[in-house]
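>>> Provided below are the primary sequence and the corresponding predicted coordinates.
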Amino acid sequence: MAKNSVVTARRVHRVRRALKAAANGRLRLSVHRSGLHIYAQVIDDTKGVTVCSASSLEKDLRGTLKTGANVEAAKTIGKVLAERAVAKGVKQVVFDRGGYLYHGRVKALADAAREGGLEF
């Protein structure tokens, strides 16, 4: 494994360990970003089930987004995910940034999810 991969893996595990300790049974909002797209899902770790998800790859969102790799796309995904989660009865989650810095697209997605009705 390259040094960067080891450092990233350690950061991911550190964030996830702290998150599970503070979760108190709440669902987890997990974020993944790539160079071209952004993905988010609400996960129930006790059952091992994804409750709802949203990504910039979805057919109905692709037409409205210029690209999936910018802050505007992250805001849209955050709002869509929050709407879907609230429709499923989920209000409180813990935010799993997945080792990414809380900055840029990750922060934009989190802020939009809060505006959409999720609490974390």
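Great, that's in hand.
>>> going forward, measure contacts and count neighbours with C-alpha atoms only.
Noted.
>>> nearest residue to the middle of this structure?
Note on the chain: the residue nearest the mean C-alpha position is residue 31, at 2.7 Å, using Cα atoms, centre = their mean.
>>> and it, helix, strand or coil?
strand (DSSP: H, G, I helix; E, B strand; the rest coil).
>>> correct me, but it touches residue 42?
No: in this structure, residue 31 is not within contact of residue 42 by Cα atoms under 8 Å, at 9.1 Å.
>>> mind checking how far the residue nearest to the centre of the chain is from residue 53?
Counting by Cα to Cα, to the nearest Å, the gap from residue 31 to residue 53 is 10 Å.
>>> joint contacts of these two?
39, 40, 41 (Cα atoms under 8 Å, 6 or more residues apart in numbering).
>>> which of the residues you listed fall in strands?
Judged by DSSP state E, the subset of those located in strands is 39, 40, 41.
>>> is the second one in contact with residue 30, as I believe?
Okay, so that is residue 40. Yes: using Cα under 8 Å, residue 40 is in contact with residue 30, at 5.6 Å.
>>> between these two, who's got more neighbours?
residue 40 (25 against 18; other Cα atoms under 10 Å).
>>> which residues touch the helix ranked longest in the chain?
Across the chain, the longest stretch assigned as helix under DSSP state H is helix 3-23. Helix 3-23 has contacts (Cα under 8 Å, 6+ apart) with 93, 94, 95, 96, 97, 98, 99.
>>> let's bring in a second one:
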Amino acid sequence: MSISTSERKKRIRRRIRKVSSGTAERPRLSVFRSNSEIYVQIIDDTLGKTLVQASSRDKDLAQEKGTKSEIAKKVGKAIAEKCKEAGIDKVAFDRGGNLYHGRVKSLAEGAREAGLKF
């Protein structure tokens, strides 16, 4: 019997989180992808605080038109701009159990284009 996709995603998430941890010098960029939206946070795990966040539901991005991948790329650019304002230039990428494909890949490419280093 094979495992369900949600159980597979949980296993991958636990495996990633064993190794990936955010520090003050290199916080963790955490991605959550739902069926219709995408959310991203910059987290310092030593303090247990979210430093910066962006999502496709933010006021400036909610009015945007385009495909989900195009919107995810804009969210990536938005999080990179907010990181620059907060003085963050390097992050550890946590894809949250999602495959590095589609919207997650678009978000990462948008963040890299805007100057964020993984």
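Looks like it came in fine. Since the model is a prediction, treat every value here as computed from it, not as a measurement.
>>> what TM-score do we get after superposing?
After superposition, the two chains reach a TM-score of 0.89 (TM-score structural alignment, normalised by the length of the second structure), with 116 aligned residues with a Cα RMSD of 2.0 Å.
>>> still on that earlier bit, list the contacts of the closest residue to the residue nearest to the centre of the first structure other than its chain neighbours.
For residue 31 of the first structure, ignoring the flanking residues on the chain, the nearest one in space by Cα to Cα, 6 or more residues apart in numbering is residue 40 at 4.5 Å. Neighbour list for residue 40 of the first structure: 29, 30, 31, 32, 53, 54, 55, 77, 78, 81 [criterion: Cα under 8 Å, 6+ apart].
>>> and if we set it to 7 Å?
With contact taken as Cα atoms under 7 Å, 6 or more residues apart in numbering, residue 40 of the first structure is in contact with 29, 30, 31, 32, 53, 54, 55.
>>> can I get the buried part of the residues you listed as one PyMOL selection?
Only the buried entries of those go into this PyMOL selection, using 16 or more other Cα atoms under 10 Å:
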select buried, resi 29+30+31+32+53+54+55
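>>> farthest-apart pair in the contacts of residue 40 of the first structure, please.
29 and 55 (12.9 Å; Cα to Cα).
>>> pull the contacting residues for residue 112 of the second structure.
Residue 112 of the second structure neighbours (Cα under 7 Å, 6+ apart): none.
>>> checking residue 57 of the second structure next. Helix, strand or coil?
Applying three-state DSSP: residue 57 of the second structure is coil.
>>> nearest residue to it other than its sequence neighbours?
Using Cα to Cα, 6+ apart, the closest residue to residue 57 of the second structure is residue 37 (7.1 Å).
>>> so that neighbour touches residue 54, yeah?
No: at 11.1 Å, residue 37 of the second structure and residue 54 do not qualify as touching, with contact defined as Cα atoms under 7 Å.
>>> residue 36 of the second structure: neighbour count?
8.
>>> element containing it?
Counting by DSSP states H and E, no helix or strand carries residue 36 of the second structure.
>>> tell me the contacts of it?
Counting by Cα under 7 Å, 6+ apart, there are no residues that residue 36 of the second structure touches.
>>> quick check: it vs residue 57 of the second structure, distance?
Taken as Cα to Cα, the span from residue 36 of the second structure to residue 57 of the second structure is 10 Å.
>>> for the second structure, longest helix please?
Max-length helix for the second structure by DSSP H is helix 68-86.
>>> other residues contacting that helix?
By Cα under 7 Å, 6+ apart, helix 68-86 of the second structure touches 38, 52-56, 89, 102-103, 106-111, 114-116.
>>> are any of those residues buried, and which?
38, 52-56, 89, 103, 106-111, 114-116.
>>> aligned counterpart of residue 96 of the second structure in the first structure, please.
Using TM-score structural alignment, the equivalent of residue 96 of the second structure in the first structure is residue 98.
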